[in-house]
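Colleague: Need a 3D model of the following:
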Amino acid sequence: MGFASDWKSAKTTFETATGKKKPSAKFMGVFHKSGLEDVTKALDTALGKSDAKALEKALLDYVKSATAYQTTLEKSAKAEGVATIAAELKKLGQSLDDIGRRAGVAVNERIAEMREDAEAEKAKEVEEQGKAARAIADKAAVQIDGLLKTTNADVKLLDQAAANADLALRNVLEAQGAGNAKEAKAQAAAVQTAAKAVDTQAKKIAATATQAAKLFSQAKAAVAKMKLDPKQYGGRDPAQGAFDRADGIVMKLDQMKDEAAEAATEAAGIVKEAAQALKGALDLRATYLASCRKLAKRAQDADSFYDTVARDVGGQADRAQQEQMVADEAEDDKRAASIKTATFYVTQVRQQAAQAKKEILAAANEITGTRKSFPSMVSDKDPDFGPLLAAAKVSLDGLKESRAALTKAETKIDKVETALKKLG
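Modeller: The predicted structure follows:
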């Protein structure tokens, strides 16, 4: 049922009520030319669609048509002298007014409904755009983090190559000092090989840093094209958190690129020093002092790196324990979720701690081995060598502390794992 049916019903009621009073044919001709069939049908049609302007027009058309129609009927009734149907005309007018009133309510409700639908759709669109933006930023952050892991591995290879170059240079000096020219040349060749390896790794690190910067730039551009309004997300770009993380990594990679370039330059310098050593034109003390500085720096870098790793792994172990404690008290879905999260961190800690402890041992052995390879002139009591060797020892102690912290994290997750097994 619609307003067209309501008009038809009102029309039929009027015709039935006035039938016995037999209004003039001329009056009835005016009565039948209402035009309300079309406007009520248009009103019904508009209410079935989602066009606010069409609704407002349909309502206005009805009001105008109904008002004009009533005025025309009243004039015709007076002209034809059919005052006997005044009561019926009044009732018809009331029916038309009632249709107009109900149509107004229906139109207003429909417009309000459309507005709510539009707002809901807009909110959904905003949410979906926010998710899409976060997905773009998260993907970039994950990819860039992967590049950082690749670069960390490349840096280790570079450091090893740099240490090899430094060792080979010392071997050149020792062979020269022993009068073994053949061995000195062989070690000089080893210096060149190691220096090339440093240069190769430095170029790989630079290429990775460039790739990371490009990924970051592309992701930022993709989100910028979405033209998100921060006001719709609590005043903050929904992708900002992931972009901040990614940006931090890009900056770190850029720093690592610069450090790798410096290492390549130093390695190239060692090649020249090896050539000078073969000619007997190299300052022995200065060369070993430079080696001590490099040893101290490698030790400090390793200490700083694995201290960060140990803290991160320890934090993950704490998170595993917290989730296990939540699971102890929780029920059903929340318990299952906490067990899943705790299990994830247990696995992460176990893998990362084992790998880090292995690398720490290798780093400590390299530092200790290099220290032992120095000749007696490199003494702890020497005013130049002493402070550098002491700094390397402090860093070695730091590596031991990091290894102990990793062992502590492993012990913690062993207990967590035991508790999780009891939970089923």
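Colleague: okay, CA-based contacts and neighbour counts for the rest of this
Modeller: Noted.
Colleague: Can you tell me how far Ile249 is from Leu399?
Modeller: Using Cα to Cα, to the nearest Å, Ile249 is found at 24 Å from Leu399.
Colleague: and what of Leu169?
Modeller: Distance from Leu169 to Leu399, by Cα to Cα: 27 Å.
Colleague: chain center to the one helix or strand Ile205 maps to: distance?
Modeller: Using DSSP states H and E, Ile205 falls within helix 181-225. When distances are taken as Cα atoms, centre = their mean, to the nearest Å, helix 181-225 is centred 28 Å away from the chain's centroid.
Colleague: please give me the structure for this one as well, since I'd like to look at both together:
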Amino acid sequence: MKNTGKFLMVVFLMCLAIYQAGELWFEDFSSHNFFWFGNFSSSFDAKDVGYITDRLIVNLGDGKVVCKQSDIYNKKYKKDFDTAVGEAMSRGDFVGQQELDWNTLLKKRAVFYQYSFNLKGTDSADIFKATVKVDTLNKITDYNTIILLPTSDGSEMQLIFYNTEKKTNSVFNMKNSDVISRCYEDSELLGKEEQKFSYISTVLNGFTIFDQNIFIPTWANTDAKYNQLEPYNYLEESNGVEKNADVFFDNPIGKTVTKSKGVETFGDESTVVKYYSSGVLEYSNYKVETERENTFANNYISALSVLKKDAYLDNEFYLDSYTVDNNGNYTFYFNYKTEDLKLKPTESLSSEIGMNSFIEITAVKGRVSKYKKYAVSYKKSNSIATASTDYIGAIDKLYSKLYGSNTPKPVSDVELCYLANGKTVDLNWIIDIDGEEYITSTR
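Modeller: Got it, this is the predicted structure:
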């Protein structure tokens, strides 16, 4: 019995030693280079992934296209699609780059994630909680589109990371997963939902004026009716500015309040909040906080934590773009979504408020240093407007203006978007030709 007890004790101590060695090995993922487990990815959920996503496109394979742009966060279908991406990366076979035949691809069931900016392959592991070998992860090219191709019988699915500018792709194949069938079923249900606009594929419709496939909103009649939007400053209510400022202080009672040259300033030893007559609220953070690895994921999560803390944001927002300066500072630019379309400021409004988007957040090493927002929300009004110029009419007008009788350059992208300019909001076409954006009214 004594020998048995000693034997069990030795086994226990050996297991404990192995466990502790494992703890030491995996304590800091960044110092080991075999697997990438998605640093800090446990904080990402479907809603956070939704904030990044520009729009979700479901191509049913029979010519019908469904576009979901707003109100996709925390939806079951979005969670299933996110899970499918993560599983395909973790369990699927990486096959590298493949030749894509868009005519063939668009005749299949396909789910598209479209982003307004490029993401790195390493970002995808964080976002979708994937466990991927680092050498595989480094082979995923920068992308602004993700494509899921689930089969109807759930036997296999292809995952494609695609860059619409460089025309590059990285492909994973996955077989025998329950999530494949769920993706197909979810896309089937989405195909039955009503849409404000119909969408078409330029490739399937044989258009030659575009240099790639684009999903474009259209309408069957000569014009389309839509609800106009009304701007309102939600801080103009009684003590609205100070109430909004208070959410950024640990102890609002102890803050100082000053007003000079039209600028209201609230502050303590580590926080300063300013409100300008232009309607811009600016929060600056001087707290000494724990630093994290300076990645997109860590800084983006920190930016989201500030947005979620600000209960005065009324409109649904999404990440429109981001930049990284030479000092490693990430600046995230957020705009809004409403009525299944994007809402952006015009150049005139941007110049007036000194911001390129409605919300700007700067973070480095997982710490937010500055948060700025244009404190104006937009709500649907009872006024109905008419969009009489469709995408063909908008392109014709632009071609006539730019090229006259000369041969025009192909169109790279077309987007239907609300543009806010002071007290007015109009529906416009944004047309991209050779990297230059042109705006044409729908009226």
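Colleague: Now the TM-score, please.
Modeller: In this superposition the chains share a TM-score of 0.21, using TM-score structural alignment, normalised by the length of structure 1; 144 aligned residues with a Cα RMSD of 6.7 Å.
Colleague: picking up where we left off before, which element follows the helix holding Ile205 of structure 1 toward the C-terminus?
Modeller: helix 240-278.
Colleague: hmm, back to that, Ile249 and Leu399 of structure 1: who's more crowded?
Modeller: Using other Cα atoms under 10 Å as the criterion, Ile249 of structure 1 and Leu399 rank with Leu399 on top: 26 against 21.
Colleague: how far off helix 181-225 does the lengthiest helix in structure 1 point, in degrees?
Modeller: If you go by DSSP state H, structure 1 has its longest helix at helix 86-177. With axes from the mean of the first three to the mean of the last three Cα atoms, to 10 degrees defining the directions, helix 86-177 of structure 1 sits at 170 degrees from helix 181-225.
Colleague: Could I get the contacting residues of the nearest residue to Asp254 of structure 1 once chain neighbours are set aside?
Modeller: Once flanking residues are discounted, Asp254 of structure 1 sits nearest to Ala209: 5.7 Å by Cα to Cα, 6 or more residues apart in numbering. Ala209 of structure 1 is in contact with 147, 250, 253-254, 257, counting by Cα atoms under 8 Å, 6 or more residues apart in numbering.
Colleague: just the strands in the stretch 1-150 of structure 2 please.
Modeller: 35-36, 55-59, 65-68, 93-96, 110-119, 132-133, 143-150 (DSSP state E, counting those that start in this stretch).
Colleague: okay, the ones you listed in TSV with mean neighbour count and distance to Gln228 of structure 2 next?
Modeller: Listed next are these as TSV, based on neighbours: other Cα atoms under 10 Å; distance: least, Cα to Cα, whole Å:
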stretch	mean neighbour count	distance to Gln228 of structure 2
strand 35-36	18	47
strand 55-59	23	21
strand 65-68	22	20
strand 93-96	16	46
strand 110-119	20	24
strand 132-133	18	46
strand 143-150	22	30
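Colleague: among those strands, which is nearest Asp178 of structure 2?
Modeller: Set against Asp178 of structure 2 and scored by Cα to Cα, those come closest in strand 143-150, at 11.0 Å.
Colleague: so after the closest one, what's the next helix or strand?
Modeller: Going down the chain from strand 143-150 of structure 2, the next helix or strand is strand 156-163, by DSSP H and E.
Colleague: relative to strand 143-150, how tilted is that following strand?
Modeller: Using the same axes, to 10 degrees: strand 156-163 of structure 2 against strand 143-150 is 170 degrees.
Colleague: Strand 156-163 of structure 2 packs against which elements?
Modeller: Counting contacts by 3 or more Cα pairs under 8 Å, 6 or more residues apart in numbering; DSSP states H and E, strand 156-163 of structure 2 is packed against helix 76-91, strand 143-150, strand 168-175.
Colleague: Out of those, the one nearest Leu307 of structure 2 is which?
Modeller: In terms of Cα to Cα, the element of those nearest to Leu307 of structure 2 is helix 76-91, at 21.1 Å.
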